[in-house]
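Chemist: Using only what follows, build the 3D model:
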Amino acid sequence: MTALPDWMRPPRPEGWFAEDLDRLPEAPRHTELIDGALVFMMLPQRSWHGRLVTSLTVALMDQAPDGIEVEREMAIRLDARNRPEPDLLLATAPYDGDRTWFAPEDVLLVIEVVSPESAHRDRTVKLRKYAEAGISHYWCIEDEDSAPTVHAYELDRPTGSYAPAGIFRHALKRSLPFEISLDLDTLTPGGSG
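Modeler: Predicted coordinates:
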């Protein structure tokens, strides 16, 4: 067993903080911070995942009204010890080419495409953390026989947790956070489009 490189050692006994990620150029791409611990994407992404995220990015950019930015693989600084990096987010903060993260109050919708190694975090940990941070909408997209299925959640403000807003197969129509209409079958190769 080899020793850990110096950059992987937390800078303080209580672990990592959100701002530390901007000072870790050696960290692998897509490094997240969850409860003060670094989380690395260790397995290569499947082509299905990448194609779905790209197609969804383009479709949402086409439909987003002025003042809403669609960002791919950008972190959200939920608090001092949590800085996840969702697959997609929709935000009201204006474009800034030097931005490395968004504040939760600027985020309207977070989208996670579930991978085998992220399944638990996407379905439970991030679902709870995004709700606690006050993000109004969360989509968790599952691969069902190579077709995307969107599990949509909406924040119930009185309880501070997400309520299911629908499970969408083949097509998705939502009026929030803005009018969105997607033909889910055309978002991945082999779809019916």
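
Chemist: okay, CA-based contacts and neighbour counts for the rest of this
Modeler: Fine.

Chemist: now residue 186: how far from residue 13?
Modeler: To residue 13, residue 186 is 48 Å away according to C-alpha to C-alpha, to the nearest Å.

Chemist: higher neighbour count, those two?
Modeler: Taking neighbours as other C-alpha atoms under 10 Å, residue 186 and residue 13 compare with residue 186 leading, 18 against 7.

Chemist: State the separation between the longest helix that the chain contains and the centre of the chain it belongs to.
Modeler: As assigned by DSSP state H, the longest helix anywhere in the chain is helix 47-63. Distance of helix 47-63 from its chain centroid, counting by C-alpha atoms, centre = their mean, to the nearest Å, is 13 Å.

Chemist: Shouldn't residue 182 be within a strand?
Modeler: Yes. When DSSP: H, G, I helix; E, B strand; the rest coil is applied, residue 182 is found to be in a strand.

Chemist: so who does it touch?
Modeler: Taking C-alpha atoms under 8 Å, 6 or more residues apart in numbering, we find residue 182 in contact with 59, 171, 172, 173.

Chemist: Next step: those restricted to helices.
Modeler: In this view, the contacts of residue 182 that belong to helices under DSSP H are residue 59.

Chemist: What subset of the contacts of residue 182 is buried?
Modeler: Using 16 or more other C-alpha atoms under 10 Å as the burial test, the contacts of residue 182 include 59, 172 as buried.

Chemist: Among the contacts of residue 182, find me the one that's closest to residue 119.
Modeler: Lowest distance from residue 119 to the contacts of residue 182 (C-alpha to C-alpha) belongs to residue 172, with 21.8 Å.

Chemist: next up, for comparison:
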Amino acid sequence: MPTPTHDDTEPPGVRWAVPPEGGWTADDLDTLPDLPRHTELIDGSLVLACPQTLFHSRAISFFGEHVRAAAPAAMETISRFTIDIDRHNRPEPDVIVVPRSVIRSMDQTRVPGNSVELAIEVAADETLTRDRETKPVKYARVGIPHYWRVENHDGRAVVYVFEREPATGAYTSTGIFHDRMKVTVPFPIDLDLTEIDPTTSRAAGPQ
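Modeler: This is a model prediction of the structure:
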């Protein structure tokens, strides 16, 4: 029996794209065929999204809804939308806040990274290193002044808040929030973080 070749064992219909020399570019995300939804570009490499947990889905919805309600009228809140950092980096934060002026049409697929006022990442086990180390460096470098990282601690949300220090160009921690989050920048917002956990009892019920 002949030894199977690579093509013999490849599942029907699957063709993995081979990166060009130097890696993929930000423009390639719009032209590569059959990319899964929410694919990111990090350092020239494609990063595919893993299946969402319930916590991740609820946290994105929670912050998208409440940040949108609290943000100034001149700002737009968008969930899971890519931003241009540079030629080889086009990440997709879970929630961003940008000026409405950068929204040109309903067909656009990204916004400039340096237009983002706030970036929020909801961390998962497989993204924790990127959300704690890789992405904050890139977000700070492009000039995003505010970065929030949301983590799942046994089903309860913990939010780590960072602000870009102009003198160093790096983020500095300005707070860690459990159960309730109240900040004044980039705009005032007061959040009951326990709402993210679907098992949290919000009322004692009828007596």
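
Chemist: list the helices and strands the longest helix of the first structure packs on?
Modeler: strand 69-72, strand 180-183 (3 or more C-alpha pairs under 8 Å, 6 or more residues apart in numbering; DSSP states H and E).

Chemist: The helix or strand just after the first one vs the second structure, average offset?
Modeler: Put plainly, it is strand 69-72 of the first structure. Next in sequence after strand 69-72 of the first structure, counting helices and strands by DSSP states H and E, comes strand 75-76. Here strand 75-76 of the first structure, set against the second structure after superposition, deviates by a mean of 0.6 Å using mean C-alpha distance after the TM-score superposition for the first structure.

Chemist: mean shift between the helix or strand following strand 75-76 of the first structure and the second structure?
Modeler: From strand 75-76 of the first structure onward toward the C-terminus, using DSSP H and E, the following helix or strand is strand 88-91. Taking mean C-alpha distance after the TM-score superposition for the first structure, the mean distance separating strand 88-91 of the first structure from the aligned residues in the second structure is 0.7 Å.

Chemist: average offset between the helix or strand just after strand 88-91 of the first structure and the second structure?
Modeler: Per DSSP H and E, the first helix or strand lying C-terminal to strand 88-91 of the first structure is strand 101-102. With mean C-alpha distance after the TM-score superposition for the first structure, strand 101-102 of the first structure departs from the second structure by a mean of 1.0 Å once superposed.

Chemist: give me the stretch of the second structure that strand 101-102 of the first structure matches.
Modeler: Mapped onto the second structure using TM-score structural alignment, strand 101-102 of the first structure spans residues 110-111.

Chemist: Likewise for stretch 73-84 of the first structure?
Modeler: Aligned using TM-score structural alignment, stretch 73-84 of the first structure spans residues 80-91 in the second structure.

Chemist: So for the first structure, the centremost residue is which one?
Modeler: For the first structure, residue 86 is the residue whose C-alpha lies nearest the centre (C-alpha atoms, centre = their mean; 1.8 Å).

Chemist: Please give me every residue in contact with that residue.
Modeler: When contacts are counted by C-alpha under 8 Å, 6+ apart, residue 86 of the first structure touches 72, 73, 74, 75, 76, 110, 111, 112.

Chemist: Let me have the residues you listed in a markdown table, adding distance to residue 167 of the first structure as columns.
Modeler: Below are the contacts of residue 86 of the first structure laid out as a markdown table (distance: C-alpha to C-alpha, whole Å):
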| residue | distance to residue 167 of the first structure |
| --- | --- |
| 72 | 22 |
| 73 | 23 |
| 74 | 25 |
| 75 | 25 |
| 76 | 25 |
| 110 | 16 |
| 111 | 14 |
| 112 | 14 |
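
Chemist: and which of these is nearest residue 118 of the first structure?
Modeler: The nearest member of the contacts of residue 86 of the first structure to residue 118 of the first structure, counting by C-alpha to C-alpha, is residue 112 at 9.2 Å.

Chemist: what residue of the second structure matches up with the closest one?
Modeler: Aligned counterpart of residue 112 of the first structure in the second structure: residue 121 (TM-score structural alignment).

Chemist: check contacts around that match.
Modeler: Residues near residue 121 of the second structure by C-alpha under 8 Å, 6+ apart: 93, 94, 95, 131, 148, 149, 150.

Chemist: 6 Å - rerun?
Modeler: 93, 94, 149 (C-alpha atoms under 6 Å, 6 or more residues apart in numbering).

Chemist: cool, and residue 200 of the second structure?
Modeler: Listed by C-alpha under 6 Å, 6+ apart, residue 200 of the second structure has no contact partners.
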